[in-house]
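Enquirer: this one's structure only:
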């Protein structure tokens, strides 16, 4: 197994949220089960390089691509990635590396080469099949939540689901924090209905107005969400959607967000 894919420090955090391996049968035990760490290395290898699962170099990584895919499926269905992301956000807040007062939202199109759930004709890609990544970030660009929809869904439809998807973030004394004080967004979110819904949640909407000349000054605060998309799409498996199953692509998105949080805590991962 390549040690640089899953170093010791991040592995301790990941192992804490992984489900225990099933006990081996006494009669007809079969082959030895691939260790979780080697399977995670295979998943991260695909996430970083974007290769097909069948092209994972088993000798270099430590497991075959099929095994890595099956383990990704099992962990996604068990809800491992949201728990890992929430635990890392808590650790960031405890270390004073999270600023939840100002948050920003946006969406980004990706091409979907295979049919599946949450795929639709993309209005920015000549109606080719595509999906959308929607993300909400803190003042530093750390992703707090990410959702997946079809390429034909409007960004504003995911504004409230994104706010609701932010997990309760602990780390400091008092109630867990899950709502920002101010929410920044571009003109695509300029709808009075959604402004009222944001206000009802006790959040001040800082949304650019349509028909107003550029230069509102919101861009200097909202630019962090564009940087977050650049961080996410450094993982080549996320630049183009290959997974038919939407939950597996969502799982890779959550894993990428967790890796970004780990990089904030540990620069070398």
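Expert: Done, it's in. Keep in mind the model is a prediction, meaning the values are calculated, not measured.
Enquirer: can we go C-alpha only for contacts and neighbour counts from here?
Expert: Fine.
Enquirer: gap between the closest residue to residue 170 other than its chain neighbours and residue 75?
Expert: In space, residue 170 comes closest to residue 176 once its chain neighbours are excluded; the distance is 4.6 Å by Cα to Cα, 6 or more residues apart in numbering. Counting by Cα to Cα, to the nearest Å, the gap from residue 176 to residue 75 is 26 Å.
Enquirer: neighbour count winner among these two?
Expert: Set side by side, residue 176 and residue 75 show more neighbours around residue 75, with 17 against 13, by other Cα atoms under 10 Å.
Enquirer: so how far is the strand or helix carrying that one off the chain centroid?
Expert: Counting by DSSP states H and E, the secondary-structure element that holds residue 75 is helix 65-77. How far helix 65-77 lies from its chain's middle: 17 Å, per Cα atoms, centre = their mean, to the nearest Å.
Enquirer: just checking, next helix/strand downstream of that helix?
Expert: Using DSSP H and E, the helix or strand that follows helix 65-77 towards the C-terminus is helix 80-94.
Enquirer: and the helix holding residue 75, what's buried?
Expert: 65-69, 71-72, 75-76 (16 or more other Cα atoms under 10 Å).
Enquirer: below is structure B, check it against A:
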């Protein structure tokens, strides 16, 4: 019987073929049991040492998380989930973007400055250990791009003090969904929807150059400067209120991700491991 928060049979059938085989040595503990252990840790936010006995040794689960973070297995599974949905036309390419500050627990501090883990991933960008000081104290920030259904397409992790607008182009650059068959990967959305934090003339120019429809309200100071120039200020940018109403899907996605208590507060010292945990939660959202 499947326990609460564990992999369903349908989800397991999709990801089992994507998991690495044992390259040699002793026989690996059952992959499904280990993934369920990692999901329990994410769902509860408890320390590894409190892992229930039914999931096996906590060190095994932690080592599998580390190993598959380093070789990009988690990102491979997420990419495959997106590709399969896009192949049947379920991915809706109106992309909404936003960010959320994640308070870091005191256990997240103190990582060694040298020898940090690197994550092989096109979607999760790890810059140092991604810890910074914001109004809430020591924190990280998740920058998220979702499709029109609110499913995660790309994520970037930064320190909590980082601005939103500088991460928009890197978020879009990470949208590279290969075809389930011949053809080049798809990377250009139909439209990008963002709040005022992303409204800047340079951003709008970049979107025009990419031939991407950009829907974001102007800031008050930008409106004032444009009007002060008179006719030289040009026309106001086109703003589609109807499409902008759908931007709340990214807020709803953050709410679903933060149901995993291990994500709502950052406990991991290494940014690579926290980024991998975000990827695992995203996989679960895609497989539901």
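Expert: In hand now; what should we look at? All values derive from a computational prediction rather than experimental measurement.
Enquirer: picking up where we left off before, alignment lookup: the residue nearest to residue 170 of structure 1 to structure 2.
Expert: Structural alignment places residue 176 of structure 1 opposite residue 185 in structure 2 (criterion: TM-score structural alignment).
Enquirer: show me what contacts its match?
Expert: 176-179 (Cα atoms under 8 Å, 6 or more residues apart in numbering).
Enquirer: tilt between the helix holding residue 75 of structure 1 and helix 80-94?
Expert: With axes from the mean of the first three to the mean of the last three Cα atoms, to 10 degrees applied, the angle from helix 65-77 of structure 1 to helix 80-94 works out at 70 degrees.
Enquirer: on that earlier part again, can you redo the contacts of residue 185 of structure 2 as CSV with secondary structure?
Expert: As requested, these are exported to CSV (DSSP: H, G, I helix; E, B strand; the rest coil):
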residue, secondary structure
176, coil
177, strand
178, coil
179, coil
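Enquirer: of those, which are reproduced in structure 1?
Expert: Counting by both residues aligned by TM-score structural alignment, their matches' Cα atoms under 8 Å, the members of the contacts of residue 185 of structure 2 that carry over to structure 1 are 177-179.
Enquirer: okay, the counterpart of residue 34 of structure 2 in structure 1 and residue 67 of structure 1: tell me how far apart.
Expert: Taking TM-score structural alignment, the alignment pairs residue 34 of structure 2 with residue 39 from structure 1. Between residue 39 of structure 1 and residue 67 of structure 1 the distance is 7 Å, computed by Cα to Cα.
Enquirer: show me where the stretch 1-150 of structure 2 has helices.
Expert: In the stretch 1-150 of structure 2, the segments counted as helices under DSSP state H, counting those that start in this stretch are 9-15, 31-44, 58-70, 73-87.
Enquirer: output the ones you listed as JSON lines; include the columns distance to residue 162 of structure 2.
Expert: What follows is the helices of the stretch 1-150 of structure 2, written out as JSON lines (distance: least, Cα to Cα, whole Å):
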{"stretch": "helix 9-15", "distance to residue 162 of structure 2": "34"}
{"stretch": "helix 31-44", "distance to residue 162 of structure 2": "25"}
{"stretch": "helix 58-70", "distance to residue 162 of structure 2": "24"}
{"stretch": "helix 73-87", "distance to residue 162 of structure 2": "24"}
